[in-house]
Every structure is written in structure tokens, then in C-alpha cells.
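Asker: Structure for this input, please:
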Amino acid sequence: MRCALVTGGSRGIGRAICQKLAEDLQYHILINYQGNEAAARETLALVEEAGATGEIIRFDVGDLTKVQEALQSWSEKHPDAVVEVIVNNAGITRDGLLMWMEPDDWSSVLRTSLDGFYHVTRFFIQKLLRNRYGRIINMVSVSGVKGTAGQVNYSAAKAGIVGATKALAQEVAKRNITVNAVAPGFIRTDMTEGMDEKELVKLIPANRFGEVEEVADLVCFLASKKAGYITGEVININGGIYS
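Answerer: As a prediction, this is how the structure comes out:
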């Protein structure tokens, strides 16, 4: 059984990625979620509608023990399964100016994005190396590439993953494993719902917010065999806002 794991796969960009990997690459999709089981089940229904199989798997990516317990338990139940694709998509925001940023606002954002990348990827990396094939795609952000005021914590977490992506790509390239990052700009999701779209669109050369399906198409391409010679890259998908 060929599998793809998407962390934070229950809603938004994560959900669109689960659907697209199911539709285009026919993977068995592991939909990770932390709290919203109903949303995760909705994503699973969409995966099945696309003609693929999947299951939901609950753990907090920022908690090493929980990650190991959940993934170990899943691996033992599915000894013949091979996870070929990992999409590190889980992330949270706790925006605010640094001078007012509480320690927990800093640590929880770094724990989810940066530690989450480490916990999940490290669990699978030896298996990918043994199989001599893999696709690791890390969801970062325009904030991690150019920095965004009011998001020092989020920018730091995503910039950390950019550095990790470039380094890990060099460690595993000989084994036919690619590691890339995708950096979305303003994409229409729950996270951007409260934003003043009319004002923000003025900053975007393409004159609109992006759609989750557009991000999912890019991720799906990077997860495919067609992208075997692309590694260590950060691909911006932002309508020209930062290029």
C-alpha cells in the first residue's frame, strides 16, 4: 500500500492537498488532525469521492511522544504500507508585535511548525532511505521568505523550515528523495477569512487571493515522479507579491 501523509489535513490547504493527492496520484491518504474530527472525516469523504482510500490519524505534531505513539501504532497495524510522500502542512498563527508577544505565543507557533516538521519527518526518514524513494514537501509561507510585521514567531518558524528543507535535501538526494518547500502568499482559507481582502488585493500584482486548489496542484506536482530533479527548492505561489 503506497501512502501519503498530510499533517493538518482536515481543513483549508491541507484538505485540498489530500484531495489532489488522492485524485491525481491515487495514494492511500493519511489525514492527520489534532482536534477537529468532524472536519477530518469530511476530508476523508472527499478523498473517497476522488476514488482513493484513506484514514484519519490523530496526533499533535508538536508533541514528540504523541507523534511517535500514533505513527508507531499505525506502522505496526500496516506492516506492508510504504509512506512515500510526507506533506508537513500543520501550522498555527499567534500574531502580534514582538514587544507584546507572550512566551507561549512564541513557543507554540515554533513547536507546531518547526518541531512538527522534525518529529514527523524523522520518524519516516530511515524508511524512505531504505526504500530509495520519497517526496517530502514542507508548507512554509511568504512570511518565512520575506518576513511579515506582526508575525515574528510565524516568520521565524517558517524560515527555520526553509533552512531545514535545503539542508535535508542535500542529505538524502542520493537516495532519490526530494525535499522541497512551498511558500503560499494570500490564499483564500479559514485563516484569511478575517482579513480585509479588498485592501490586501492592492498589494498583489495578480489582483486576487489564491485558491487552495492552486496550492494543492503545485504540491501534487512536487509529490509526483515528474519532479524527481527538483530538490532543495522554495517555490513561491503568491500572485507576484514577493518575487
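Asker: contacts, neighbours, all on C-alpha from now
Answerer: OK.
Asker: Where do the strands of the chain begin and end?
Answerer: 2-6, 28-33, 54-58, 82-88, 134-139, 177-184, 234-237 (DSSP state E).
Asker: For those, give me TSV that also has mean neighbour count and distance to Thr65.
Answerer: Output for the strands of the chain, formatted as TSV (neighbours: other CA atoms under 10 Å; distance: least, CA to CA, whole Å):
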stretch	mean neighbour count	distance to Thr65
strand 2-6	22	18
strand 28-33	24	15
strand 54-58	19	13
strand 82-88	24	18
strand 134-139	26	21
strand 177-184	26	24
strand 234-237	20	30
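Asker: Please identify which of the ones you listed is closest to Lys127.
Answerer: Across the strands of the chain, Lys127 has its closest neighbour in strand 82-88 (8.2 Å, CA to CA).
Asker: Tell me the helices and strands packed up against the closest one.
Answerer: Under the contact criterion of 3 or more CA pairs under 8 Å, 6 or more residues apart in numbering; DSSP states H and E, strand 82-88 touches strand 2-6, helix 116-131, strand 134-139.
Asker: Distance from that strand to the middle of the chain?
Answerer: Computed by CA atoms, centre = their mean, to the nearest Å, the chain-centroid distance of strand 82-88 equals 10 Å.
Asker: just stretch 7-16 next, same as before
Answerer: On CA atoms, centre = their mean, the centre of stretch 7-16 falls 8 Å from that of its chain.
Asker: The spatially most central residue of the chain and Glu49: what is the separation?
Answerer: In the chain, the residue lying closest to the centroid (CA atoms, centre = their mean) is Asn89, at 1.9 Å. Asn89 is 22 Å from Glu49, where distance means CA to CA, to the nearest Å.
Asker: can you check Asp104 too?
Answerer: Counting by CA to CA - Asp104 and Glu49 are separated by 40 Å.
Asker: check contacts around the residue nearest to the centre of the chain.
Answerer: Val6, Thr7, Gly8, Gly9, Gly14, Asn138, Met139, Val140 (CA atoms under 8 Å, 6 or more residues apart in numbering).
Asker: of all these, which comes closest to Glu42?
Answerer: Ranked by distance to Glu42 (CA to CA), these are led by Gly9 at 10.5 Å.
Asker: Isn't that closest one up against Arg15?
Answerer: Yes - applying CA atoms under 8 Å as the test, Gly9 and Arg15 come out as touching, 4.9 Å apart.
Asker: what residues are shared contacts of those two?
Answerer: Thr43.
Asker: between the two, which one's more packed in?
Answerer: Gly9 (30 against 25; other CA atoms under 10 Å).
Asker: residues contacting the more buried one?
Answerer: Contacts of Gly9 (CA under 8 Å, 6+ apart): Arg15, Ile17, Cys18, Ile31, Asn32, Tyr33, Ala40, Thr43, Asn89, Ala90.
Asker: To compare against the first, here's the next sequence to fold:
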Amino acid sequence: MPKSPPPGTAELRRDPLPLRGRTALVTGASRCGGIGYAIARRLAAYGASLYLHHHVPHDAAQPWGAEPSGPEAVADGVREALGDPQARVLHGPGDLTDPDAPAELMDRAAGALGRVDILVANHALSGSDGTLDTIDAAMLDAHWATDARSVILLTQAYARLRAALPPRTPGGRVVMMTSGQDIADGMPHEVAYALANGALASATRTLATALGDLAVTVNTVDPGPVDTDYLSGDVYEAIAARFPAGRWGMPDDPARLIAWLATDEAEWVTGQVVNSEGGFRRT
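Answerer: Below is the predicted model:
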């Protein structure tokens, strides 16, 4: 087989809308201060149409609370970033602890957008965790159901939809999220969360192989500590000092990486766990 010629000038010119005509489902996009919102805005700016998943009861139960103006305000913020005037932003709820909810959400998103090219599984359960001495079966089950099982079931539903498209349809992307539980001392104060997110990191290569014949890449991103309005005061400042830049990661930091992984420029990157932590010193 002859080698491909080196790219010419035309191929090296950057498309300002590399996701024009593509569609994406972003889960956990329920607060304007969250990573899911930043990811959605980046994908929108690149030209994609989006379906945003939210589960307001989860945020309402957390110290930071739900988005005051509700999910429509989140969608409006993403619409403001749209790079393609023909693109659309829709949204809907889903309690992904229900075993049937991932497939239902995928079908709903595909029905609204026509298909789903890009799946970004950004959702996770906050709280309900502890050390090895304090965790119990309910904590383990809750994090497994939300953080790991639902992501695998979403990916399964996504793969079934992609399999119905013409062979090797371009643009297929799955991006999962993890939390650096395999770095330094791990997460000994959040054992249930670490176990569930670690399962996704471990499954990345397996899922990439499973979806390879569909021309779908699968990668997992560890964003490191990100300021999503959940911490302040002396602890906040102490963590900021652990970054060489002297600041926390902001939601747009991992969003830029994930948006790039969704483009054709990243089509040769798959099966990878990418630690994007800004040089954070864990110890």
C-alpha cells in the first residue's frame, strides 16, 4: 500500500468551525459554573449542535445548589457561544442511576439532533463518600451506578446508534472523565468515587478497541482540581499554591482539551487517559 503524501498547505489551514455539522451529547451540563457547561460552550463555538443533559435534584442537594435560573439559562449560555448559526442547543433531564435512563437519554438526544457524533460523559455523583473505614455498600453502589455503570451503558447505546450509520462515518468520539485516582497517593478520603472513576480509566482501552471498527475514538480526561465554585477560603488558597501557575484549573482548561479531542485533528488519538492537571503537585 502506498504511503499517504505529506499534507499540503490546504490541509494545514485550521478550520475555524471544525465541528460544523457535528452533534454532541454532553452529560452533567447543569450549572454555568461547571465543567459540562464549559465543554458545551467550546463544542458550540466549534460549530456543533448540542443536547445538554442535566439532573437538577443532584445539584440542589449539594452545598453549591442548583443553577438559580434553571437548565434553560445554561442552554442559553451555550447558545450564545454557537459558532454556526445553523446549529442548535437542546436540553433534557435524566437520572442516570436508573439502568434504563442512559439508553433513553441517548435515544432522546439522537432524536432531537438527528444523530449523536460526540458523547462527553461529564456527570458524576458528588458527596456520599468517605474513607475506607467509613464507606458502606450504599455509598459504593451509588457511585458505581452514577459514575461508572451509567457511562458504560451510555457508550453501549451510543455504539448501537453509530453502528446503524454508514460504515466508518467520520466524527465518532467518546470522552469520559476520571479524577487522577492513579496518581501519587490516590484519593483515600473518597474511596467510592475513586473506585468508580478508576473503573472508567481502566476501561478506556477496552472501549476504544470495542468501538474501533466504527471509527470512533475513546479517551478519558483527568482535569485535576477545577474551580467549580465548591471551595473557598484558606483551603482554596492552599490548593492554588500547589499549581506552578499559582491558580486553580478553571472549567475552560479541560474544556479546551476535550473540544480538541472531538475534532478531526485528534482522530489518531484513542484509548488514552490524559492527565491534564496544570502540573498540580499532589504531595
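Asker: Any idea what the TM-score comes out to?
Answerer: The TM-score (TM-score structural alignment, normalised by the length of structure 1) is 0.89; 240 aligned residues with a CA RMSD of 2.2 Å.
Asker: still on that earlier bit, out of the contacts of Asn89 of structure 1, which are shared with structure 2?
Answerer: Counting by both residues aligned by TM-score structural alignment, their matches' CA atoms under 8 Å, those that remain in contact in structure 2 are Val6, Thr7, Gly8, Gly9, Gly14, Asn138, Met139.
Asker: Under the alignment, what does the first one map to in structure 2?
Answerer: Applying TM-score structural alignment, one finds that Val6 of structure 1 aligns to Val26 in structure 2.
Asker: how close does the closest residue in space to that match that isn't next to it in sequence get to Asp95 of structure 2?
Answerer: Distance criterion CA to CA, 6 or more residues apart in numbering; nearest residue to Val26 of structure 2, sequence neighbours excluded, is Val120 at 4.8 Å. Separation of Val120 of structure 2 from Asp95 of structure 2 (CA to CA) stands at 16 Å.
Asker: How about Val74 of structure 2?
Answerer: On the measure of CA to CA, Val74 of structure 2 and Asp95 of structure 2 end up 18 Å apart.
Asker: Same check on Gly246 of structure 2?
Answerer: In terms of CA to CA, Gly246 of structure 2 sits 37 Å off from Asp95 of structure 2.
Asker: Have a look at those two and say which one is more surrounded.
Answerer: Asp95 (18 against 14).
Asker: who are the neighbours in contact with that one?
Answerer: His55, Ala101.
Asker: just checking, what residue in structure 1 corresponds to it?
Answerer: Checking TM-score structural alignment: Asp95 of structure 2 goes with Asp60.
Asker: What of Met139 of structure 2?
Answerer: Per TM-score structural alignment, Met139 of structure 2 is aligned with Asp105.
Asker: Excluding covalently adjacent residues, which one is nearest to its match?
Answerer: Using CA to CA, 6+ apart and skipping the chain neighbours, the partner closest in space to Asp105 of structure 1 is Arg94 (5.5 Å).
Asker: What is the burial count for that neighbour?
Answerer: Look at Arg94 of structure 1: counted by other CA under 10 Å, it has 17 neighbours.
Asker: That one contacts Asp104, doesn't it?
Answerer: No - counting by CA under 8 Å, Asp104 is not a contact partner of Arg94 of structure 1; they are 9.1 Å apart.
Asker: number of nearby residues for the equivalent of Arg208 of structure 1 over in structure 2?
Answerer: When structure 2 is aligned by TM-score structural alignment, Arg208 of structure 1 is paired with Arg247. With neighbours defined by other CA under 10 Å, the count for Arg247 of structure 2 comes to 18.
Asker: can you pull the contacts of Arg247 of structure 2?
Answerer: Arg247 of structure 2 makes contacts with Ala240, Ala241, as judged by CA under 8 Å, 6+ apart.
Asker: hmm, try it at 6 Å
Answerer: Taking CA atoms under 6 Å, 6 or more residues apart in numbering, we find Arg247 of structure 2 in contact with Ala240.
Asker: Which helix runs longest in structure 1?
Answerer: Longest helix in structure 1, counting residues (DSSP state H): helix 152-172.
Asker: Where does it end up in structure 2?
Answerer: Against structure 2, helix 152-172 of structure 1 falls on residues 191-211 (TM-score structural alignment).
Asker: again with stretch 217-232 of structure 1
Answerer: With TM-score structural alignment applied, stretch 217-232 of structure 1 matches the range 256-271 in structure 2.
Asker: Could you give me the buried positions within that stretch?
Answerer: Leu257, Ile258, Ala259, Trp260, Leu261, Ala262, Thr263, Glu267, Thr270, Gly271 (16 or more other CA atoms under 10 Å).
Asker: hmm, who's touching it?
Answerer: So stretch 256-271 of structure 2 is contacted by Leu43, Arg173, Thr204, Arg205, Ala208, Thr217, Val218, Asn219 (CA under 6 Å, 6+ apart).
Asker: about what we covered before: any idea what the residue nearest to Val26 of structure 2 aligns with in structure 1?
Answerer: In structure 1, Val120 of structure 2 lands on Val87 (TM-score structural alignment).
Asker: Contact partners for its match?
Answerer: By CA under 6 Å, 6+ apart, the contact set of Val87 of structure 1 is Val6, Ile137, Asn138.
Asker: Of these, just say which sits nearest to Glu76 of structure 1.
Answerer: Among those, and counting by CA to CA, the member closest to Glu76 of structure 1 is Val6, at 19.2 Å.
Asker: quick one: that closest one and Asp60 of structure 1, what's the gap?
Answerer: In terms of CA to CA, Val6 of structure 1 sits 13 Å off from Asp60 of structure 1.
Asker: same thing with Val47 of structure 1?
Answerer: Taking CA to CA, one finds Val47 of structure 1 at 22 Å from Asp60 of structure 1.
Asker: Ok, Glu102 of structure 1 next?
Answerer: Plainly put, Glu102 of structure 1 is 21 Å away from Asp60 of structure 1 if you go by CA to CA.
Asker: Report back the residue of structure 1 that's furthest from centre.
Answerer: Most remote from the centre of structure 1, using CA atoms, centre = their mean: Met99, at 28.9 Å.
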